[in-house]
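Undergrad: Let me see the structure of the following:
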Amino acid sequence: MSQRANEARNGGFQAQNGAKVRVLPAICDLPVPKVPDGVELSPAERKQFRSIFRGPYGHYMDDAHAHEVCVYIKLTSAVLSGVASAWHASERTRLAHQLGLTPAGLKALGMRIETEDDA
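TA: Predicted coordinates for the structure are as follows:
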C-alpha cells in the first residue's frame, strides 16, 4: 500500500518517530469563515484572514477560531506598524504558536504541512 493510501486510510495521519502526525495539504478549499461581528479588519488584514483559512490551517480551524485569528492579525498589524508594546509582541508569538501558525506550533499539535515528498 502506498504511503498516501495508508495516510488516507488513517484519516490523514502518518506515523513519524513512533507518533501519529496529521499531514495537512498546503491549500484548503473549505469555505472561509466570516469575520466575527464587531471585528473591523482593514483590507490587508482581511486578506491575511482569508489567507490563513485558505492555507493548511483551514483544515483544522473553523468558525470557532475566527476570533483568535482576528486577535492574532490585529497583534501582527500592531507589531509591524511599530505601535505594539513588548507585551503585544510576546502575546502575538504565543498565540501564533498556540494556533499552530508556526512550525513548532504545528508540531506541538501533532501536525505538519504536506511536502512534495508526500505526493
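
Undergrad: Every contact and neighbour count from this point should use C-alpha atoms.
TA: OK.

Undergrad: which SS state does R4 fall under?
TA: helix (DSSP: H, G, I helix; E, B strand; the rest coil).

Undergrad: right, and it touches D117 too?
TA: No. Under the criterion of CA atoms under 8 Å, R4 is not in contact with D117, lying 10.3 Å apart.

Undergrad: of those two, who's got more company?
TA: Using other CA atoms under 10 Å, the more surrounded residue of R4 and D117 is R4, with 14 against 5.

Undergrad: Contact partners for the more buried one?
TA: Under the criterion of CA atoms under 8 Å, 6 or more residues apart in numbering, the neighbours of R4 are 118-119.

Undergrad: Can you give me the buried ones in the strand ranked longest in the chain?
TA: Ordering each strand of the chain by length in residues (DSSP state E) puts strand 19-24 first. In terms of neighbour count (16 or more other CA atoms under 10 Å), strand 19-24 has its buried residues at 21-24.

Undergrad: And the top helix by length along the chain, what's buried?
TA: When the chain is parsed with DSSP state H, its longest helix is helix 66-81. Neighbour counts over helix 66-81 (16+ other CA under 10 Å) mark 66, 69-70, 72-79 as buried.

Undergrad: Please provide the structure for the following sequence as well, for comparison with the first:
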Amino acid sequence: MPGGRKWSQEERTLWHELWTAPQASQWDDSFIPSVAAYVCHFTAVLSGDASAWAAQEMRHLGEQLGLTPKGMLSLGWALPTPGGGSE
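TA: Modelled structure (predicted):
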C-alpha cells in the first residue's frame, strides 16, 4: 500500500481483496494510486463519513477499475462462468 497515511485493518483487507480479484490481473503498478483512492472512498462511504462527491468518485473509480458490471462491460472484460467458459 502506498505510504503517506496510516491504513486501517479494514483498508488493508480491502486492498488485499482488490489486488487478488480477477480484475487485478489487468492492472499494473500504475493502478496503485487509483486503487488506493478507491479504498479510501469505499471505507468512507461504508462508515458514513463520505460526502456525496466522495461517493460519486468511488463509483467512478469502481467503474474505471472494472469493479462493477458497467465498468467490466465498458472495458470489454468478462469473468469466467462457474462452468469454466466466459460469457
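
Undergrad: Next, the TM-score between them, please.
TA: Overlay of the two chains. TM-score (TM-score structural alignment, normalised by the length of structure 2): 0.88; 85 aligned residues with a CA RMSD of 1.4 Å.

Undergrad: re the thing from before, structure 2: matching residues for the longest helix of structure 1?
TA: Alignment of helix 66-81 of structure 1 against structure 2: residues 32-47, by TM-score structural alignment.

Undergrad: that older thread, Provide the aligned range in structure 2 for the longest strand of structure 1.
TA: Against structure 2, strand 19-24 of structure 1 falls on no residues (TM-score structural alignment).

Undergrad: now the helices for structure 2?
TA: 9-19, 32-47, 52-64, 69-75.

Undergrad: Next, format these as a markdown table and append distance to G3 of structure 2.
TA: Output for those, formatted as a markdown table (distance: least, CA to CA, whole Å):
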| stretch | distance to G3 of structure 2 |
| --- | --- |
| helix 9-19 | 12 |
| helix 32-47 | 10 |
| helix 52-64 | 20 |
| helix 69-75 | 28 |
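
Undergrad: residues making contact with the longest strand of structure 1?
TA: Counting by CA under 8 Å, 6+ apart, 12-15, 56-57, 59, 110-114 sit against strand 19-24 of structure 1.

Undergrad: wait, isn't Q48 of structure 1 in contact with I73?
TA: Yes. Counting by CA under 8 Å, I73 is a contact partner of Q48 of structure 1 at 7.3 Å.

Undergrad: From the centroid of structure 1, which residue is nearest?
TA: Taking CA atoms, centre = their mean as the criterion, Y57 is the residue nearest the geometric centre of structure 1, at 3.2 Å.

Undergrad: How many residues are close by L18 of structure 2?
TA: Neighbours of L18 of structure 2 (other CA under 10 Å): 17.

Undergrad: which residue sits closest to it, ignoring its sequence neighbours?
TA: A24 (6.8 Å; CA to CA, 6 or more residues apart in numbering).

Undergrad: what number of residues lie near that neighbour?
TA: Counted with other CA under 10 Å, A24 of structure 2 comes out at 16.

Undergrad: Please tell me how far it sits from W77 of structure 2.
TA: A24 of structure 2 sits 12 Å away from W77 of structure 2, going by CA to CA, to the nearest Å.
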